[in-house]
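Trainee: coordinates only, sequence not included:
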């Protein structure tokens, strides 16, 4: 009788794992490297960002921000900067896409740097790195480039939970047989 009970629980766990329709949302991770080739602080600097992609359609111009879970960590000149370091937080920073392809970050930290293609259009991300005085975008001086590398999406919790339950129940069933 216990064998039937374990079989029923295992079947239920597998059904949850397989039958659950995953939402299309995932946390997407990117790493980025700043290669500063001129200015006062040449060198390479590293950072990362992540966002939740449930609202992306892959069609046309799209922008995601802090309200979409955008989180940034950037180590520059011995200081760790986050999304809250942006001059216009919580409206910025943002990450931009065209037809599902990453254009880049738009990230402005007062008296330090600006990441984006055009200081005249600070809400459009890009691959240029500029030093900046105060928050005056007219003072931006391009000193390097930014490159991005996509990480693996973080799986949905329901899928992980269902898989874990199915695995544990399978082990319990195997152990009871012995």
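Mentor: Looks like it arrived, so ask away. Just so you know, these numbers come straight off a predicted model, no measurement behind them. Numbers count the residues shown, from 1 in each chain.
Trainee: CA atoms for contacts and neighbours, from now on please.
Mentor: OK.
Trainee: does the spatially most central residue of the chain count as helix, strand or coil?
Mentor: The chain has residue 50 as the residue nearest its centroid, 1.3 Å off, counting by C-alpha atoms, centre = their mean. Classification of residue 50 by DSSP: H, G, I helix; E, B strand; the rest coil places it in strand.
Trainee: From residue 5, how far out is residue 161?
Mentor: Note on residue 161: its distance to residue 5, by C-alpha to C-alpha, to the nearest Å, is 20 Å.
Trainee: likewise residue 150?
Mentor: Going from residue 150 to residue 5 by C-alpha to C-alpha gives 44 Å.
Trainee: These two - which one has more neighbours?
Mentor: Neighbour count, other C-alpha atoms under 10 Å: between residue 150 and residue 5, residue 150 has more, with 14 against 11.
Trainee: Might one say that that one is in contact with residue 33?
Mentor: No. Counting by C-alpha atoms under 8 Å, residue 150 does not reach residue 33; the two are 11.8 Å apart.
Trainee: what ranges do the helices span in the protein?
Mentor: Ranges of helices in the chain, per DSSP state H, are 2-19, 157-177.
Trainee: could those be laid out in CSV, adding distance to residue 63?
Mentor: Shown next, in CSV, are those (distance: least, C-alpha to C-alpha, whole Å):
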stretch, distance to residue 63
helix 2-19, 32
helix 157-177, 25
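Trainee: Put this next to the previous one:
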């Protein structure tokens, strides 16, 4: 009877570890995209500017058109003309801007407009009405000349590697098999 008690305890331990794994795999992740603005027209032609944005992906379903704004944890840092701008600098911040837009789980782009210290906008020109995108416009405050550019995005690699639940499951089964084999003398 003692062997059956050990088997029951081992089985309960494995079951609890799987329940814990399932709970942890449902947690949200902070996703970060780096972006580069390449200016192609106007007084800033042939210059580049860098930035990044981060957000909590817990509200995204990868279905249809979705957006993430400040309320969902969006933060932005963009260096333009020696000044670092954040999400709080968007002139429509009181109306739900800026935001990052997705279509079927794929990044469409950022919708972000600043009109203090400098005037610039990152937006989309999608005919389907999507606001986020890969277009950049600015106004030179000395000449009032309008310039344009493009925006490219790259997903920043995650800094922590988490094993897939299927790998942990497989290792758990192997460990359980070893435990049964050694504890109950099931040797060949």
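Mentor: Nice, thanks for sending it over. Predicted model only: the values in this text are computed from it and were never measured.
Trainee: TM-score for these two?
Mentor: Put the two chains on top of each other and the TM-score (TM-score structural alignment, normalised by the length of the first structure) is 0.67; 139 aligned residues with a C-alpha RMSD of 3.2 Å.
Trainee: picking that back up, among the helices of the first structure, which comes closest to residue 43 of the first structure?
Mentor: Of all these, it is helix 157-177 that lies closest to residue 43 of the first structure, at 38.9 Å by C-alpha to C-alpha.
Trainee: Return the angle between stretch directions for the closest one and helix 2-19.
Mentor: Interaxial angle, helix 157-177 of the first structure versus helix 2-19 (axes from the mean of the first three to the mean of the last three C-alpha atoms, to 10 degrees): 160 degrees.
Trainee: In terms of secondary structure, what does helix 157-177 of the first structure contact?
Mentor: Here helix 157-177 of the first structure touches helix 2-19, going by 3 or more C-alpha pairs under 8 Å, 6 or more residues apart in numbering; DSSP states H and E.
Trainee: How far off centre is the helix it packs on?
Mentor: Relative to its chain's centre, helix 2-19 of the first structure lies at 35 Å (C-alpha atoms, centre = their mean, to the nearest Å).
Trainee: And the contacts of it?
Mentor: 158-163, 165-166, 169-170, 172-173, 176 (C-alpha atoms under 8 Å, 6 or more residues apart in numbering).
Trainee: From those residues, pick the one nearest residue 69 of the first structure.
Mentor: For these, the residue nearest residue 69 of the first structure by C-alpha to C-alpha is residue 158; the value is 19.2 Å.
Trainee: How many residues are close by the closest one?
Mentor: Residue 158 of the first structure has 15 neighbours, counted by other C-alpha under 10 Å.
Trainee: wait, what's in contact with whichever residue in the first structure pairs up with residue 156 of the second structure?
Mentor: Aligning on TM-score structural alignment places residue 156 of the second structure opposite residue 151 in the first structure. Shown in contact with residue 151 of the first structure (C-alpha under 8 Å, 6+ apart): 28, 29, 30, 31.
Trainee: Look up how far residue 27 of the first structure lies from residue 11 of the first structure.
Mentor: Taking C-alpha to C-alpha as the criterion, residue 11 of the first structure is separated from residue 27 of the first structure by 29 Å.
Trainee: An error on my part: the question was meant for residue 72 of the first structure.
Mentor: Applying C-alpha to C-alpha, the value for residue 72 of the first structure to residue 27 of the first structure is 13 Å.
Trainee: Tell me the residues that contact both of these two, please.
Mentor: In contact with both residue 72 of the first structure and residue 27: residue 50, using C-alpha under 8 Å, 6+ apart.
Trainee: Which one's more surrounded, those two?
Mentor: Between residue 72 of the first structure and residue 27, residue 72 has the larger neighbour count (other C-alpha under 10 Å), namely 23 against 18.
Trainee: Export the contacts of helix 2-19 of the first structure to a markdown table and append columns for distance to residue 126 of the first structure.
Mentor: As requested, those are exported to a markdown table (distance: C-alpha to C-alpha, whole Å):
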| residue | distance to residue 126 of the first structure |
| --- | --- |
| 158 | 35 |
| 159 | 34 |
| 160 | 34 |
| 161 | 37 |
| 162 | 39 |
| 163 | 39 |
| 165 | 43 |
| 166 | 44 |
| 169 | 49 |
| 170 | 49 |
| 172 | 52 |
| 173 | 54 |
| 176 | 58 |
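Trainee: how about residue 56 of the second structure, what's its partner in the first structure?
Mentor: Under the alignment (TM-score structural alignment), residue 56 of the second structure pairs with residue 52 of the first structure.
Trainee: Find the nearest non-adjacent residue to that match, please.
Mentor: Leaving aside its sequence neighbours, residue 52 of the first structure sits nearest to residue 27 (C-alpha to C-alpha, 6 or more residues apart in numbering; 4.5 Å).
Trainee: about what we covered before: of the contacts of residue 151 of the first structure, which are still contacts in the second structure?
Mentor: Contacts conserved in the second structure for those, using both residues aligned by TM-score structural alignment, their matches' C-alpha atoms under 8 Å: 28, 29, 30, 31.
Trainee: Pull the most distant pair out of those residues.
Mentor: Using C-alpha to C-alpha, the two most remote members of those are 28 and 31, lying 10.4 Å apart.
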